[in-house]
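Participant: how would this look folded up:
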Amino acid sequence: MSENQQKATSYWKENLKYLTILLSIWFIVSYGAGILLKDTLNSIKLGGFKLGFWFAQQGSIYVFVVLIFVYVRLMNKLDKKYGYDED
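Facilitator: Reported below is the predicted structural model:
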C-alpha cells in the first residue's frame, strides 16, 4: 500500500469516527430526549412548554445544527492534519 493510500485510509477512518460520534449524539438527543425520556423531561418547563415536547419539536433540530458546525470544524482540522486543506 502506498503512502497516499495509507494517508487516505487513515483520513477516512477518522472521518467515519467523527460521523459515528456526532450522529450518535444526535440520535441520543432526538430519540432519547424526545421520545424515551419525554415523560421525565415534561416535568421541567422551558419557555412555557414542557421540556420533552420542546426536545421533540425544536431541541433535536438545534442540536443537529450545532453538530453540523462542530463537524465542519473537525473536518477543517482533519484536512490540515492530512494535507488536504486548500489554504
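
Participant: CA only for contacts and neighbour counts going forward, please
Facilitator: Fine.

Participant: give me the contact list for the helix or strand hosting T9.
Facilitator: Taking DSSP states H and E as the definition, one finds T9 inside helix 3-27. Helix 3-27 is contacted by residues 60, 63-64, 67, 71, 74-75, 78, 82 when judged by CA atoms under 8 Å, 6 or more residues apart in numbering.

Participant: tell me which of the residues you listed fall in helices.
Facilitator: Secondary structure defined by DSSP state H assigns 60, 63-64, 67, 71, 74-75, 78, 82 of the contacts of helix 3-27 to helices.

Participant: and for comparison, fold this next one:
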Amino acid sequence: MASEQRQKAKAYWKENVKYLSILLIIWFTVSYGAGILFKDVLNEIRLGGFKLGFWFAQQGSIYVFVILIFVYVRLMNKLDKKYGYDKDENVFKNK
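Facilitator: Sure, this is the predicted structure:
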C-alpha cells in the first residue's frame, strides 16, 4: 500500500514538473523572445498606438504570466482530481 502511494505521488510530481516546465518555457518565450529577440519584427506592428515589441516588453509578458497562473491552477485542479488529492483529507500525513 505504501509503495503504491509512493508511486502515485511520484507520478503526480512528474506531471506537475512537466506542466511547470511547459508553462515556464511559454512565459520565457513570450517575455524574452517577444520582448527582446523578435522586438524589431514585432515593432512593425502597432497595438493601441505602441509598437508591439515595446508592448510585450512592458506589459504583454506580465499579462501572459497572469494568464499562465490561471492555466496552472486549472491544470493542478485536474491533476489533483486525477490522483485523488482533491479530497478534504490530509494526504501528506505518514501512515
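
Participant: TM-score of the superposed pair?
Facilitator: Overlay of the two chains. TM-score (TM-score structural alignment, normalised by the length of the first structure): 0.97; 87 aligned residues with a CA RMSD of 1.0 Å.

Participant: picking that back up, ranking by neighbours, what's the top pick from the ones in helices among the contacts of helix 3-27 of the first structure?
Facilitator: The residue in those with the most neighbours, by other CA atoms under 10 Å, is S60 (21 neighbours).

Participant: report the contact partners of it.
Facilitator: Counting by CA under 8 Å, 6+ apart, S60 of the first structure makes contact with 26, 29-30, 34.

Participant: again, but for K87 of the second structure
Facilitator: By CA under 8 Å, 6+ apart, K87 of the second structure lies in contact with nothing.

Participant: could you measure from L67 of the first structure over to I44 of the first structure?
Facilitator: According to CA to CA, to the nearest Å, L67 of the first structure and I44 of the first structure sit 24 Å apart.

Participant: I meant F69 of the first structure, not that one.
Facilitator: 28 Å.

Participant: in the second structure, what stretch matches the helix or strand following the helix holding T9 of the first structure?
Facilitator: Heading C-terminal from helix 3-27 of the first structure, the first helix or strand you meet, by DSSP H and E, is helix 38-41. The aligned range for helix 38-41 of the first structure in the second structure is 39-42, by TM-score structural alignment.

Participant: good, we can wrap up now.
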